[in-house]
Every structure is written in C-alpha cells, then in structure tokens.
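Novice: kindly return the folded structure for what I paste below:
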Amino acid sequence: MVIQRVLVVFNKMKSGTVNIATQIKAKMNELEIDCQLFGYLDNPSEVVCHHPIDFVFVLGGDGTVLFSARMLYKLEVPILPINMGSIGFITEVSASEWLDAFLTYKNGQLDVSKRIMIRATVYRNGKKITDLVGLNDGVIGSSGASKIVRYQIDVNGVSLGEYRADGVILATPTGATGYSLAAGGPLIYPEAEALLVTPICPHSLTKRPIVIPGNENIRVTLDKEQRTKISLTIDGQVEYFLEPGDEVVFSKTSEKTIIVKSDKRSFYEVIRTKLGG
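Specialist: I've put the predicted structure just below:
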C-alpha cells in the first residue's frame, strides 16, 4: 500500500490528542511520509489541507469522525479513526493501537469499511435552497416549546402517509447506532446500502421505523400549518432552520466514507460491548 501524504485531524478538546498527533507526525517523518496536522477547537467550516492526501488519521471520538467525514468525503481517502476515550461505534482503534493499525493497513493486511453518507436537499416554494451531507443522520424536529411536527413522507413518489410526531430521523447504517436507536430504530450492519426512517415519538402506533433501499429518494414535506419552529440537524452538529411547507429530500451520496477496520474487534463485538450484552 503506497502512502506518501497523510493528514492528521484532531480535536484539541480531547485529552491526549495533541500528544498523539505529535507522535504520528514524528513517525511519519521517520517513514519519509509527508504529514500535515489540523487541530481544531470549535467546528470550522473546512479542513485545511495544503496538497492532495492518501490517508487520514482522525483523533477524538465518534463526533470527530463525523466532522471529518463531512469535510473530506469528496476525497474518498481511507480514514483511520483513533478513539481517545472509550471505544466508540465508529472509532474502533484505541490510542495505543494507532501505529500497529497503520502499519498493518500499509502492508495490505487490514480491510476498509465503505459507508454510505446521507444528503439532505431543502426545497422552498419549489426552489433548492441548501444541500447538506452527513455520515450519521439528518433529523427534522421541533426547536420550539411545542414538540409536535406535522409532515408527510413519500419514497420515490409513493406516500407513506401523514405523520404527527416529535420529528423524524433519516439515518444511514452508520447512524443506526445513534439517535435512531434511542428512538426505537433497528441496528443495521454499517456497510449496508440502506437508509432508515425512524419517526420520533409518533402519535400513532402504526407509524413504525422502516428500512429503505439506499438507491431510493425519501421526501419529507412539512405541513404548511405548524405550531412550532422546526429545524434540520445533520449529525447532531449542523443545524438549519426550516419553514412550514418546506420539502427535504434525503438520498445517499455517490461518494462513500472509507473507514479502516480494526483487526482487534469487529462491529458485532463493539455492539455487544457498548450495549451491555
């Protein structure tokens, strides 16, 4: 595996990330691999990268991976997430394992996991007004005192019906372990080509989560009469305020986030550990 240029993205608020980033840069210099460091405190609008890269280290937690995936997804380069706390659902590699994982991958002995991402395109009065991308999910929900959101969902033009709920979660398989799971949605193997629709506290027992093939478009249309302010949140990190009557079309992106897998633990082992099985 030829790796000539790497980028290290690290969340400075996570303890130990600066130290590990410095270690990575020193080791890359030793291996004669060009290494750029990008540390951040808040959520910058972009990841600054001065030239093309072949590989990305991400230091932090799952939130840091979500941020990095949104910033870098168009590059489709392998990302090695390194967890700086407890093992996350995405960050399977611990801080003590980063060098072994990198060298094993470089020697062609580690597989990658290709994850679909979700795109949320907002239309107002028939006009496209914004386009947002996330690795985990897009959530339409109340941002006001009253929690009830009224909306309709259709898949490729076929109606799933009208909903009165606290909102709706449109999740990727990667995001199925997040908010969707807490709202009663199922787990999905992270490399599956599917999107998950999970109503949030629906006011009807017949409105249940549904798994949709990844190649289909899901349209959420807000009723024109609402009693609350409504927002669209991407990966729990980016918020966009909606208006009554807005339409949000969810689909998968053509690009995928490429995650380097751990050879120490599988997705099923992480699920068992995190969910207390």
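
Novice: C-alpha only now, for contacts and for neighbours.
Specialist: OK.

Novice: quick check: Ile234 touching Gly134?
Specialist: Yes. Using CA atoms under 8 Å, Ile234 is in contact with Gly134, at 5.8 Å.

Novice: and the most centrally placed residue in the chain, what does it touch?
Specialist: The C-alpha lying nearest the average C-alpha coordinate of the chain belongs to Leu135 (CA atoms, centre = their mean; 2.2 Å). Going by CA atoms under 8 Å, 6 or more residues apart in numbering, Leu135 touches 66, 69-70, 115-118, 172, 174-175, 235, 257.

Novice: one more, so I can put them side by side:
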Amino acid sequence: MYGTGDGTVLWTCHIFGNQSVPPVVPFNLGSLGFLTPFDPGSAEEVLHHVMEGGFPIMLRHRLHCHIVRAAEWVVLNEVVIDRGISSFLTNLECYCDGTFVTHVQGDGLIVATPTGSTAYNLAAGGSMVHPQVPGILFTPICPHSLSFRPLIFPDHVSLCVQVPANSRAQMWCSFDGKDRQALNAGDAVVIRMSAWPVPTVCSKDASRDWFSGVREGLHWNMRRLQAGAGQ
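Specialist: As a prediction, this is how the structure comes out:
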C-alpha cells in the first residue's frame, strides 16, 4: 500500500485494526511529511523499485487499547486521556502489570509509541524516541506537580489507566486524535503493545530517515555553531 501524508499513514494503520498490515510506501503530499520520506514526483521509480524487492523496512510499533466496558482500538501514535471541558483536574489511577504506579492529577495523560513520540508527546514535554526502540511512553499533560516526569516502560508490560469511583468528573479518551470516548467513574483503559507493527518502506534506512525528519521537519537542535579556537 502507499500513503500520501502523515494523516493518511495513520488512517491506513487504523483500517487494518489489530492484525497484520502490508508494507506501506509513504509519499509526502501532506504539510509536515514526518512519516513520509518519498517525493511524489518519483512515485513511479520508487514503486518499481519496491516491487522488485530492493528496499529497507522500518517496523513501527503500535498500541492495542481496550476500554474495559466498550470496544478496542489500535493506534500508531498515541492514546490520550484528558479532562475534556471539565474544570476539575484529572485523577487517574495508573497500574503496570497490576502494580500501582501513580495518580495523574493534571490535564491528562499521553501513552505513546516511539513513532508517536514526536507528536503530542513531544509538545507535552516527553522525550523523542527512535521508532525502533521497543518501549511505551508515559507522559503527563500539565501535571499539578513539580516532580512528575515522563517515563518509558518496556514493551512487554500491560498498562491500566482507571477513572476512580470517586472521580469528580467524566474523563475523555481519544485514539490517534479520533474516536473520542467518554470515560465515567470506574471505567478503565488497558494498553499494551500490539503484536502487529506497521512495516513502512524507508527512503534510505530507519535511522537516516528518522534523523532527517527531526532535523528538517522539527528543526531539532538548530543552532549556529560555536567558533573554533583562534577564530
């Protein structure tokens, strides 16, 4: 399959659900092009090369998310739990493999993949993570605490985020920015790494494509170089 923008790549991953996804060839016809390294002007040449089998693949991890009382989703970027229009802080109980981790009191929580680390996670102060690092990012949104720092969990754990029974307000959950769902007191979202990553075709290789994206798309660490000795 081929995609024509970052949003199209997300949509393509969504329609396959929690099952195998064919290799995606992403062309940059969007506004940012962080996930789309190929120039659409070279589409015929690229697709011919792909059909011959001579191309590197990057496996992008996805998250399998299940609202206990409702349905399931698979995300490429992130699942976000927030307070919506409520004026009250979130009060989310977070567990890792059944062990209590912390309460999230603030505007909400982002649980992201390494691919999603450069999306909402980055804006909320989370770390950028190479897409081939097997981990689950745990980033609070505007926490009401000076000591609440983002975490990265190993990819084999199961996270559970629960709205406590005494919650003052309804919470909201969204999946790659879509399918917004209400979470009432007692509801929980279980999040784990999907067994089915998304294979995307690389222009050069996984690392060169990713570093090119963070430099050119996000202008990461752009600074005039310090003059050398004697200059």
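
Novice: so the aligned partner of Leu10 of the second structure in the first structure, which of the three states?
Specialist: When the first structure is aligned by TM-score structural alignment, Leu10 of the second structure is paired with Leu66. Using DSSP: H, G, I helix; E, B strand; the rest coil, the secondary structure recorded for Leu66 of the first structure is helix.

Novice: same question, Arg180 of the second structure
Specialist: Classification of Arg180 of the second structure using three-state DSSP returns strand.

Novice: setting aside sequence neighbours, what's the nearest residue to it?
Specialist: If the residues on either side of it in the chain are set aside, Arg180 of the second structure comes closest to Ser174, at 4.3 Å by CA to CA, 6 or more residues apart in numbering.

Novice: the strand or helix carrying the one you found maps to which residues in the first structure?
Specialist: Counting by DSSP states H and E, the element that carries Ser174 of the second structure is strand 171-175. The alignment of strand 171-175 of the second structure onto the first structure (TM-score structural alignment) covers residues 230-234.

Novice: what about Gly213 of the second structure, how many residues nearby?
Specialist: 20 (other CA atoms under 10 Å).

Novice: relative to Met222 of the second structure, how far out is the residue nearest to Arg180 of the second structure?
Specialist: To Met222 of the second structure, Ser174 of the second structure is 33 Å away according to CA to CA, to the nearest Å.

Novice: more crowded one of the two?
Specialist: Neighbours were counted for Ser174 of the second structure and for Met222 using other CA under 10 Å; Ser174 has more, 18 against 9.

Novice: let me see the contact set for that one.
Specialist: Per CA under 8 Å, 6+ apart, neighbours of Ser174 of the second structure: 79-81, 180-181.

Novice: redo that, cut-off 10 Å
Specialist: Contact partners of Ser174 of the second structure, counting by CA atoms under 10 Å, 6 or more residues apart in numbering, are 73, 75, 78-82, 110, 180-182.

Novice: again with Pro23 of the second structure
Specialist: Applying CA under 10 Å, 6+ apart, one finds that Pro23 of the second structure lies in contact with 1-2, 50, 57-59, 198-201.

Novice: contact partners for the equivalent of Val46 of the second structure over in the first structure?
Specialist: Superposed on the first structure with TM-score structural alignment, Val46 of the second structure falls opposite Ala101. Shown in contact with Ala101 of the first structure (CA under 10 Å, 6+ apart): 80, 82, 93-94, 107, 109-110, 260-264.

Novice: narrow the residues you listed to those that are buried.
Specialist: Those of the contacts of Ala101 of the first structure that meet the buried threshold are 80, 82, 93-94, 260-262, by 16 or more other CA atoms under 10 Å.

Novice: state the distance from the residue nearest to Arg180 of the second structure to Met58 of the second structure.
Specialist: Per CA to CA, Ser174 of the second structure is found 26 Å from Met58 of the second structure.

Novice: Gly126 of the second structure matches what in the first structure?
Specialist: Under the alignment (TM-score structural alignment), Gly126 of the second structure pairs with Gly185 in the first structure.

Novice: who's in contact with Pro56 of the second structure?
Specialist: Residues in contact with Pro56 of the second structure (CA under 10 Å, 6+ apart) are 50, 199-206.

Novice: ok, so of these, who is nearest Ile67 of the second structure?
Specialist: Nearest to Ile67 of the second structure out of the contacts of Pro56 of the second structure is Pro199 (CA to CA; 26.2 Å).

Novice: quick one: whichever strand or helix holds the closest one aligns where in the first structure?
Specialist: Element membership for Pro199 of the second structure, per DSSP H and E: strand 198-201. Strand 198-201 of the second structure lines up with residues 257-260 of the first structure when matched by TM-score structural alignment.

Novice: next one: that stretch to chain centre, how far?
Specialist: 11 Å (CA atoms, centre = their mean, to the nearest Å).

Novice: please look at His156 of the second structure and His61 and confirm they touch.
Specialist: No. Using CA atoms under 10 Å, His156 of the second structure is not in contact with His61, being 11.9 Å away.

Novice: save the contacts of Ser174 of the second structure as JSON lines, and put in secondary structure too.
Specialist: Formatted as JSON lines, the contacts of Ser174 of the second structure follow (three-state DSSP):
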{"residue": "Trp73", "secondary structure": "strand"}
{"residue": "Val75", "secondary structure": "strand"}
{"residue": "Glu78", "secondary structure": "strand"}
{"residue": "Val79", "secondary structure": "strand"}
{"residue": "Val80", "secondary structure": "strand"}
{"residue": "Ile81", "secondary structure": "strand"}
{"residue": "Asp82", "secondary structure": "strand"}
{"residue": "Ile110", "secondary structure": "strand"}
{"residue": "Arg180", "secondary structure": "strand"}
{"residue": "Gln181", "secondary structure": "strand"}
{"residue": "Ala182", "secondary structure": "strand"}
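
Novice: could you dump those residues to JSON lines with distance to Gln162 of the second structure?
Specialist: Putting those into JSON lines (distance: CA to CA, whole Å) gives the following:
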{"residue": "Trp73", "distance to Gln162 of the second structure": "17"}
{"residue": "Val75", "distance to Gln162 of the second structure": "19"}
{"residue": "Glu78", "distance to Gln162 of the second structure": "17"}
{"residue": "Val79", "distance to Gln162 of the second structure": "14"}
{"residue": "Val80", "distance to Gln162 of the second structure": "13"}
{"residue": "Ile81", "distance to Gln162 of the second structure": "10"}
{"residue": "Asp82", "distance to Gln162 of the second structure": "12"}
{"residue": "Ile110", "distance to Gln162 of the second structure": "14"}
{"residue": "Arg180", "distance to Gln162 of the second structure": "16"}
{"residue": "Gln181", "distance to Gln162 of the second structure": "14"}
{"residue": "Ala182", "distance to Gln162 of the second structure": "12"}
